[in-house]
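**Student:** need a 3D model of the following:
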Amino acid sequence: MKKYLTISEMAKYAGVSRRTLIYYDQIDLFKPAKIGENGYRYYGIDQYFELDVILLLKNLDVSLEDIHLFLKNRNVDYVLEGFMRQKQKVDEQIKKLNVIRGSLDNYIERYTTLKNFDLESITLSFRESESFVISETIENFDDIDSVQIYGRFYSSVDSSDLFSGYPIGFLVDGSAFYQENFHAAPYRALVKIPEDRLHLYDKQRVVKRPAGTYVSGFMKDEIHHINTFNNRFRNYLKKNNLELNGDIWELLWQDETTSEYPEDQVFEVLIPVKQSQLNNLDSPSIEMIG
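**Tutor:** Next up, the predicted model:
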């Protein structure tokens, strides 16, 4: 009766490579029963069972270091505690992966919107409220102070919120709407925060965009597009008997992720409005956006 298996025979049984068994031998995890005079590794038939334990634990994503400990402590109490610890690790991984998946869903929705945006379209819609954490005021995008403000701000925001897939936002004082280019006015950066995570941030740093009626449209960060956009927005409000009713909110839909050129950046501008009391024109229809 055959008492020993070659490394190739053991590898075939286990469904692993010869290299894996050699590595297990080198780290003292699973050693052959003997080494022949020819230097070949030979395994005993009864070593099947020990290898089965290793493969079971490896399939449960237990580290090789922890498998070492399992093999030295094979009793019900130790194994049960070890499996419970491993389950906790897996639960944490699932939670992390669900966050990543949510971010990917947001990015996919964002860039799908970006593919279909229309620079000529202006929309009147009802928007639900959203909460943001906000930066200090940024006076000039191109100076060193702005870089320092951005650095302090983004480093203070949790990465799962900063990279959630939702566009980075900007808040401009409503009075800037009547300037030649409100897009160049002092502003503050915004990062959207889900309601269940607001408690992680100082209340003084949180701002809420009110639910209400907004005029919105897309523009490119290029002076010709900006000027055209400003004129169309003001004409739209005048034509539809609307007036400004708060601050200006901007969302950066296209950033450096999808284009290396700053002038390709695409912003959505949202301006809260109300019906003007100066005229009695028919009100335009309002689109509902959740």
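**Student:** C-alpha from now on. contacts and neighbour counts both.
**Tutor:** Will do.
**Student:** show me where the stretch 51-200 of the chain has its strands.
**Tutor:** Along the stretch 51-200 of the chain, counting by DSSP state E, counting those that start in this stretch, strands occupy 122-127, 130-138, 168-172, 187-192.
**Student:** check which helices and strands the last one sits against.
**Tutor:** Contacts of strand 187-192 with other secondary structure elements, assessed using 3 or more CA pairs under 8 Å, 6 or more residues apart in numbering; DSSP states H and E, are made with strand 130-138, helix 159-162, strand 168-172.
**Student:** could you also give me the structure for this second sequence? I'd like to compare it with the first:
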Amino acid sequence: MTVNPKDSAMLKISEMAKLANTTRRTLIFYDEQGLFKPAKVSDTGYRYYEYSQLYDLMTILGLRHIGLSLDQIKAIRSADNRQAIPQLQEAQAKITSQIEDLQRVQAVIQQRLTRPGKAPAGKLYAPVVATLKSATFWCSRKAVDCTEEEVAQLFSEFYQKLDALALMNTATSGYLTDLPVEDPAGYMDASFRILKETQGKPDETLLPLIKKPAGRYVRVRVANTLDGITRGLNELNQFCQTAGLHPSTHLWQINDHDAVVAQGATPYGWLEYALD
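**Tutor:** Sure thing, here's the model as predicted:
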């Protein structure tokens, strides 16, 4: 469509901002940065724009919306494409990274939408012996202070190194604690690591890996509170003594869901020891 030049009129800065669904402050900033200049500036400093400038402005706003810098936008709009190549490559890399991030978010959401229903969780504080499959976990550094502050610090450090989205996915999580079953009272002083199952993708991070071997385990489902865990440990200790079982000294604390609510734990979980 063409417009009769005689019908053209100048737009005030507020009018152009409204037409482009942006702000007056944004247009002033773009002018000061040499990115988008008004068609005319009056002797008193008022900025005026032509209707034809709207399309250029909306292109700029669109590029800003996807996160490109002012320098990158200037390069994209530059007439000299050779000088713009580094900026264009940087912009392309940023867009590619954004696409990959969105694809990962989409995969996590799809995973949560399509995950199969969980089997009945099991009775609380009723130890059993079960044969479990092997699993590989990313693990945090070892911590020895089981205070709320230390757990929060370790949790933050671990998931920042791993991936913020890892907290949302349905992979198994929990803790590995150095605690013999015969010492339930030593739980609060025992060293521990945070765990997150790799789901077969161990090369995505530089975090150390630890393998939970397949085999027979003695385990009990508990409420993930200090009282609940202590009760569960006492039940396991008594069960092992009565049955003549000889568990390892590594306590696997496995969350039974993916909705972490406090101190990196779900409301309920499993306490597990591998059997010799």
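**Student:** next, the TM-score between them, please.
**Tutor:** After superposition, the two chains reach a TM-score (TM-score structural alignment, normalised by the length of structure 2) of 0.62; 252 aligned residues with a CA RMSD of 4.8 Å.
**Student:** identify whichever of the strands of the stretch 51-200 of structure 1 lies nearest to M84 of structure 1.
**Tutor:** Of all the strands of the stretch 51-200 of structure 1, it is strand 187-192 that lies closest to M84 of structure 1, at 35.8 Å by CA to CA.
**Student:** who touches the closest one?
**Tutor:** Contacts with strand 187-192 of structure 1, where a contact means CA atoms under 8 Å, 6 or more residues apart in numbering, come from 130-139, 150, 161-162, 166-173.
**Student:** ok, now with 10 Å
**Tutor:** With CA atoms under 10 Å, 6 or more residues apart in numbering as the test, strand 187-192 of structure 1 has contacts from 130-141, 149-150, 153-154, 157, 161-173, 176, 198, 205-208, 248-251.
**Student:** please pick the buried ones from those residues.
**Tutor:** Among the contacts of strand 187-192 of structure 1, those buried by neighbour count (16 or more other CA atoms under 10 Å) are 131-135, 138, 149-150, 153-154, 157, 161-172, 176, 206-207, 248-251.
**Student:** got JSON lines for the strands of the stretch 51-200 of structure 1, with distance to L60 of structure 1 too?
**Tutor:** JSON lines is the format used below for these (distance: least, CA to CA, whole Å):
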{"stretch": "strand 122-127", "distance to L60 of structure 1": "46"}
{"stretch": "strand 130-138", "distance to L60 of structure 1": "40"}
{"stretch": "strand 168-172", "distance to L60 of structure 1": "39"}
{"stretch": "strand 187-192", "distance to L60 of structure 1": "37"}
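**Student:** returning to what we had before: I'd like the helices and strands packed on strand 187-192 of structure 1 laid out as JSON lines, including distance to N227 of structure 1.
**Tutor:** Conversion of those to JSON lines gives the following (distance: least, CA to CA, whole Å):
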{"stretch": "strand 130-138", "distance to N227 of structure 1": "22"}
{"stretch": "helix 159-162", "distance to N227 of structure 1": "30"}
{"stretch": "strand 168-172", "distance to N227 of structure 1": "17"}
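**Student:** nearest to Q26 of structure 1, of those?
**Tutor:** The nearest among these, by CA to CA, is helix 159-162 at 39.9 Å.
**Student:** once you drop chain neighbours, what's closest to the residue nearest the centre of structure 1?
**Tutor:** By CA atoms, centre = their mean, the mean C-alpha position of structure 1 lies nearest to S164, the distance being 3.0 Å. With CA to CA, 6 or more residues apart in numbering as the measure, S103 is the residue that lies nearest to S164 of structure 1, at 4.6 Å, once sequence neighbours are left out.
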